[in-house]
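Colleague: Sharing a model prediction with you, sequence too.
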Amino acid sequence: MSDDPHEVADASLVSTRNVEVVVMALLLAVAVFLGWDNWRIGAGWAPDGPQAGYFPFYLSVLLGGASLVGIVSALRDPALREEVFVGRSAFGRVLRVFIPTVIFVLSVQILGIYVSSFLFVSLFMILIGKIAVWKSVLTGLIFSIGMFFIFDVEFNVLLPKGPLEAAFGF
């Protein structure tokens, strides 16, 4: 929170402590999985040097240890229980960006990256940025054409294409 006395307190959606514990638990799960997998492929010392999983195994041990320390300190700190991680209005603003981004990622699979990028940039500018439709469409078009020229034509990088590119023979 800021020191502004006129700022209205935002209703708490989740506490910092809960977020820290969940993130540390997920990191601990990743560390356990990586540790197990690196142990499986060989985390010891061979006659010719370290095995393939030697360094990654010990990095996962460090990650797991740091995660455990983080969980314990988050649970022991009473101030984190009351600290607001995200309020309702801030979470709403995050969702205004997150949901269109998820839709963009899914639409790339159907429409291809260039058409999806055009729609994402244009609609984001129109709906979120409140920018004039012609400016938004022009910007989305320039961005998508520029991206196509750079990646597909100049660097010959294969990016996901959709039915529109197929109709033009790409």
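Modeller: Happy to help now that I have it.
Colleague: From now on I want contacts and neighbour counts done on CA atoms only, so please keep to that.
Modeller: Fine.
Colleague: who's in contact with residue 56?
Modeller: Shown in contact with residue 56 (CA atoms under 8 Å, 6 or more residues apart in numbering): 34, 35, 38.
Colleague: From residue 50, how far off is the last one?
Modeller: Right, residue 38. 12 Å (CA to CA, to the nearest Å).
Colleague: Stretch 106-116: how far from the chain's middle?
Modeller: Computed by CA atoms, centre = their mean, to the nearest Å, the chain-centroid distance of stretch 106-116 equals 18 Å.
Colleague: all helices of the protein, in order?
Modeller: 16-41, 54-76, 78-82, 88-111, 113-123, 133-147, 163-167 (DSSP state H).
Colleague: of all those, which gets the most neighbours per residue?
Modeller: For the helices of the chain, average neighbour numbers computed from mean count of other CA atoms under 10 Å are highest in helix 113-123, which has a mean of 21.
Colleague: Got another one to weigh against that:
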Amino acid sequence: MWREQYEFIVRNTAEPIDMQAFCEHACEKGGESILKTIYAHASEIISNVYQHAPSGEKHTVKWFYDCRAVGNEFQVAVEDDGVGIFESLMKSYGSELPLETLLQPSNARLTHRGMGLSALLRDLDLKKVSSVIFQSPSGTVKMGGAASDSVPHSIAQGTRVVFTVPLWIRSI
């Protein structure tokens, strides 16, 4: 199981978001020099877990995160057991679209795509992020380098986002 490769910290949407604990964890794992870049993207991904979780006390969503150095890169993984990114986008924009199209900014139907996703894809283009993987039960979309090839091809429930940042990048 893929989660066994990580030491995931488990949270749920009934608890407040604790980005300070995330930052401390990232620094402990070797990401201090690129913390601003990591924080910018992880905070958006984690906010999306809360934003898209069903409302009400009985509908909490578990979510998990971990970070680790992989060679000359730093990998951040955030996973939840919610509906799934592609399932949500297909419901909103149509199931006939290929998964990759659901993530592309050029699709006129997707003008209200999240700021976090846009920023992550922009930094991928600028080489501040070297790879990104989006997974849900409907499939997997990998973008960028091969640093995340160890991620499995499927997920049974929810969403998994893994992004990799070069350790040499200077956080601004």
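Modeller: Looks like it arrived, so ask away. Not measured: the values here are computed from a predicted model.
Colleague: what TM-score comes out when they're superposed?
Modeller: Here the superposed chains carry a TM-score of 0.21, computed using TM-score structural alignment, normalised by the length of the first structure; 53 aligned residues with a CA RMSD of 4.0 Å.
Colleague: CSV for the contacts of residue 56 of the first structure, including distance to residue 146 of the first structure?
Modeller: What follows is those, written out as CSV (distance: CA to CA, whole Å):
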residue, distance to residue 146 of the first structure
34, 40
35, 43
38, 43
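Colleague: Out of the residues you listed, which comes closest to residue 167 of the first structure?
Modeller: Among these, residue 34 lies closest to residue 167 of the first structure (CA to CA), at 44.3 Å.
Colleague: Which neighbouring elements make contact with whichever strand or helix holds residue 118 of the second structure?
Modeller: Assessed by DSSP states H and E, residue 118 of the second structure sits inside helix 115-125. Applying 3 or more CA pairs under 8 Å, 6 or more residues apart in numbering; DSSP states H and E, one finds that helix 115-125 of the second structure contacts helix 35-52.
Colleague: ok and the helix it packs on relative to helix 115-125, angle-wise?
Modeller: 150 degrees (axes from the mean of the first three to the mean of the last three CA atoms, to 10 degrees).
Colleague: ranges for the strands of the second structure?
Modeller: Assigned by DSSP state E, the second structure shows strands spanning 9-12, 62-70, 73-80, 131-136, 139-144, 159-166.
Colleague: Would you convert these into CSV that also reports distance to residue 100 of the second structure and mean neighbour count?
Modeller: Output for those, formatted as CSV (distance: least, CA to CA, whole Å; neighbours: other CA atoms under 10 Å):
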stretch, distance to residue 100 of the second structure, mean neighbour count
strand 9-12, 28, 14
strand 62-70, 24, 20
strand 73-80, 19, 23
strand 131-136, 10, 24
strand 139-144, 6, 18
strand 159-166, 14, 24
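Colleague: Reformat those strands as JSON lines; add distance to residue 45 of the second structure.
Modeller: Formatted as JSON lines, the strands of the second structure follow (distance: least, CA to CA, whole Å):
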{"stretch": "strand 9-12", "distance to residue 45 of the second structure": "14"}
{"stretch": "strand 62-70", "distance to residue 45 of the second structure": "10"}
{"stretch": "strand 73-80", "distance to residue 45 of the second structure": "7"}
{"stretch": "strand 131-136", "distance to residue 45 of the second structure": "11"}
{"stretch": "strand 139-144", "distance to residue 45 of the second structure": "16"}
{"stretch": "strand 159-166", "distance to residue 45 of the second structure": "8"}
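Colleague: Out of those strands, flag the one nearest residue 36 of the second structure.
Modeller: Closest among the strands of the second structure, once you apply CA to CA, is strand 159-166, at 11.1 Å.
Colleague: just checking, what packs against the closest one?
Modeller: helix 35-52, strand 73-80, strand 131-136.
Colleague: quick one: the second one to strand 159-166, angle?
Modeller: By that I understand strand 73-80 of the second structure. Going by the same axes, to 10 degrees, strand 73-80 of the second structure makes 170 degrees with strand 159-166.
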